[in-house]
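J.: The amino acid sequence is not available; the structure is as follows:
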């Protein structure tokens, strides 16, 4: 209980800090969720996924729509500003609305706290030291602070469901684990990234015998009925109304380009960077390339189709088959060695592959890689050394989401303190971890490289170029972060196929 009290104290202290952040910058996501409250409260269910009153149309699965519907009635019953529930009242953010929506994020985060408590209890009491530190590290994640409590989203409780599902699998409560994960997909479909790992693990461990691969018919029926019942509960009304094609159009907008406006730090950021460098320097060697319209250039900072000048253009189908092929290699090992630790590793790698090579990936999606990997990161020094560049680069890549000067001290100080603790973790770890000298030094050098990068982006760029090349600082940050995240992916992949048991 002493260890858990540390987690609870950290949660209480962070809650007071989050309340102080109520007046901070709010992104358009704040209005998105405020608008979803209004849509689900004031319009009939038949119009939830067809309404275009606002440009911020409902594009999360039905369980999240139900969640917003419940929140809207709580707001009404508690006497909050009724104007927030008017779908025609666009860009509305009275003090009452801000307090309600910010508070709803904090309260919903109790699901994450519960899941982390279960994670700690999943270890024997004598070995809970690292688990407690991992739980605190996760709850105080800069990603949750930046994205949920300032920028504004509801990732905390969603990742609480993911962690809880993984812990249920550790306890061999596989049917309940599948139910929780299916529920999670029906809240936010980005978690389809890791669905292949769940499918293979449940197939191998729950639907087939331990030896001989003999089908377990009764288990298969139970699993099928559980998953299909949850999907039917979520999507049933739209199946009845014949609106599934419209709903899926909202959930999967493939008309968007390969890269987001601010490049997510993935493989395509590196690809785009090398295309820009080649386009700038190869003509000096006598090569010529067709001019790409600015509206389609990868550095325009807009959402839409991306065209490359030198390297081949990428299609959505190519990214899909590439992810499928790479995930297939990961899933093959999971099928042949279906242990819980391999399952968590496969979950992490499936998310990582989708993040690195997927179509139109948002920078915020890095959380789906960092959070499950944190469960493995303290088991062995080698996992920790792969986790460090991922977590540091991933969280630092989120800092441009907060671009106003008032939030600069918060994002830099909190993220810097979290990174400092992560870098010094093993020195005070309750359980000794293996030491890998060279990898440790390389990772430390990589992390230190963010310092001159921030100095250039914050001061030197404008001094050198004035108002020109305004996208260059973001491009450098995204590319440098992508390099660390990609190398960390190679490290975990090597460990997964050689050491992970």
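T.: Thanks, I have it. Keep in mind that what you see is a predicted model, and the values were worked out from it rather than measured.
J.: only C-alpha atoms for contact and neighbour calcs from this point on.
T.: Noted.
J.: Go through the longest helix along the chain and flag the buried ones.
T.: The longest helix of the chain (DSSP state H) is helix 472-498. For helix 472-498, the neighbour count (16 or more other Cα atoms under 10 Å) marks 473-486, 488-489, 491-493, 495-496 as buried.
J.: how far out from the middle of the chain is that helix?
T.: Distance, stretch centre to chain centre, for helix 472-498: 15 Å (Cα atoms, centre = their mean, to the nearest Å).
J.: which helices and strands does it pack with?
T.: Packing partners of helix 472-498 (3 or more Cα pairs under 8 Å, 6 or more residues apart in numbering; DSSP states H and E): helix 267-281, helix 340-357, helix 381-396.
J.: ok, second structure coming up, stack it against the first:
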């Protein structure tokens, strides 16, 4: 890619990010708990003023009910680093206990700057490198870079609501880049960093595991494949103790951190989130009818069933395109079916969907717009409606103008040719109607726009105070189920002769890969 144009694209992306940062943040002037902005500030306060052994434990100085630390060690270390810088600028920002709920224009500038610096150091360079390696013309690479960096969901959550998702997603992207170029140990290390920054990166763990396992089968599990797996295993086993060293002093420390990372006692879901369980609860009160243990088991079984086909296919046929599709399918299965999902977790699906913008522009753009829309209730609560509307329109105009996604409705454009050919063996008339797909897209965007206007301008009836959040969750969940089916079809039929070919590959070639002649 041309350096000057790349710099202009990055500058434009940074400008949009910084413009969003002028809007309110989560919990602004809303005591007593404030919001995620206060959570991040509070973690700086705790990690700076307390010994590492007390970071995850309840105490007089560390009330876990007040934004107790519930992310892995790398998040804590990042908070500590930011805490040191904050103390050097103004000790009042991180003074133990007395700084709770601290708000000022200067502190907001500092906190917003920490997000931008993390983005510039980790996420944006990874996106630039990823796009530079695409098998496309320089113009197409620049278009991909622009579209990925302007994805509104990540911008609104990190620079509006306030989080550091670009750090964990950036590490995951570095892992994808490394693995795609055969630097498997380095890629595994990068993904370990992502997982040790945010535990939700478990959404991406199975595709990494299955892709590397499939590569080892190709090499011969009893020969070079074993050495390959050993190298990956040593890397992972070394990375985790490195990140967890201060917490390995005794078993109670380890278990306390794990309890904070996986709070199963919170129940199946909390807020209105666009997954299956929250949507079903409108008709069937799952949390009231089923016990907590049953809810946990049900979500686990459904999640595993959801990831099983794509993981098996990736293990049997570990291609780079399959790896990207499996990242989408696994993350979407976790989002739809797993336990205690937050609305912001859809960003873990959006990252690998961004990888597919060039290959499947219509469905990828449609998904990215829907994923941002699904977080609308959260954005309204934070006072980010105008930022949401502007960034969504900018993204829609850029993808429409540069990718012409609304015109890419052929079987080839949708990566559905193999699937359609297999169906036409039994139904000769079967085809994917492009005109119908465009109508569906138009209706979908119209519904999103209508619900956005209704949520902002209309007052729900007193008997249904959550009408619009529930409708937004249900509409988004319906879309996500459609995308889940679509991306699984694309992956399962990729380079196989339908599902029959997939199972033949699985049953016929595993023996050869396990025991090569």
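T.: Happy to help now that I have it. Note that the structure is predicted; figures quoted are calculated from it, not measured.
J.: quick revisit: what span of the second structure lines up against the longest helix of the first structure?
T.: Mapped onto the second structure using TM-score structural alignment, helix 472-498 of the first structure covers residues 467-493.
J.: Show me the one of the helices and strands packed on helix 472-498 of the first structure that comes nearest residue 119 of the first structure.
T.: Nearest to residue 119 of the first structure, of all those, is helix 340-357, at 13.0 Å by Cα to Cα.
J.: OK, contacts around residue 103 of the first structure?
T.: The contact partners of residue 103 of the first structure, by Cα atoms under 8 Å, 6 or more residues apart in numbering, come to residue 19.
J.: Please apply the same query to residue 39 of the first structure.
T.: With contact taken as Cα under 8 Å, 6+ apart, residue 39 of the first structure is in contact with 48, 51, 85, 86, 87.
J.: Mind telling me what element the counterpart of residue 72 of the first structure in the second structure is part of?
T.: In the second structure, residue 72 of the first structure lines up with residue 83, judged by TM-score structural alignment. Using DSSP states H and E, residue 83 of the second structure falls within helix 73-89.
J.: Now that helix: buried residues?
T.: Across helix 73-89 of the second structure, burial judged by 16+ other Cα under 10 Å covers 73-80, 82-87.
J.: And those residues, which two are furthest apart?
T.: Using Cα to Cα, these span at most 20.7 Å, a distance reached by 73 and 87.
J.: correct me, but residue 469 of the second structure touches residue 377?
T.: Yes. At 5.8 Å, residue 469 of the second structure counts as touching residue 377 under the criterion of Cα atoms under 8 Å.
J.: how about the helices in the stretch 201-350 of the first structure?
T.: Counting by DSSP state H, counting those that start in this stretch, the stretch 201-350 of the first structure has helices at residues 217-241, 244-251, 267-281, 316-336, 340-357.
J.: mean per-residue distance, the shortest one to the second structure?
T.: Yep, that's helix 244-251 of the first structure we're talking about. Helix 244-251 of the first structure, aligned to the second structure and superposed, deviates on average by 0.7 Å (mean Cα distance after the TM-score superposition for the first structure).
J.: same question, the fourth one
T.: Mean deviation of helix 316-336 of the first structure from its aligned counterpart in the second structure after superposition (mean Cα distance after the TM-score superposition for the first structure): 1.2 Å.
J.: and that helix, what other elements does it pack with?
T.: Here helix 316-336 of the first structure touches helix 195-205, helix 340-357, going by 3+ Cα pairs under 8 Å, 6+ apart.
J.: again with the second one
T.: For helix 244-251 of the first structure, the helices and strands in contact under the criterion 3+ Cα pairs under 8 Å, 6+ apart are helix 217-241.
J.: any residues touching the helix it packs on, and which ones?
T.: Under the contact criterion Cα under 8 Å, 6+ apart, helix 217-241 of the first structure has outside partners 46, 61-63, 175, 178-179, 182-183, 186, 206-207, 244, 247.
J.: How far off centre is that helix?
T.: When distances are taken as Cα atoms, centre = their mean, helix 217-241 of the first structure is centred 26 Å away from the chain's centroid.
J.: Repeat that for stretch 209-217 of the second structure.
T.: What separates the centre of stretch 209-217 of the second structure from the centre of its chain is 22 Å, taken as Cα atoms, centre = their mean.
J.: how about residue 82 of the second structure, what does it touch?
T.: Listed by Cα under 8 Å, 6+ apart, the contact partners of residue 82 of the second structure are 44, 114.
J.: can we see that at 7 Å?
T.: By Cα atoms under 7 Å, 6 or more residues apart in numbering, the contact set of residue 82 of the second structure is residue 44.
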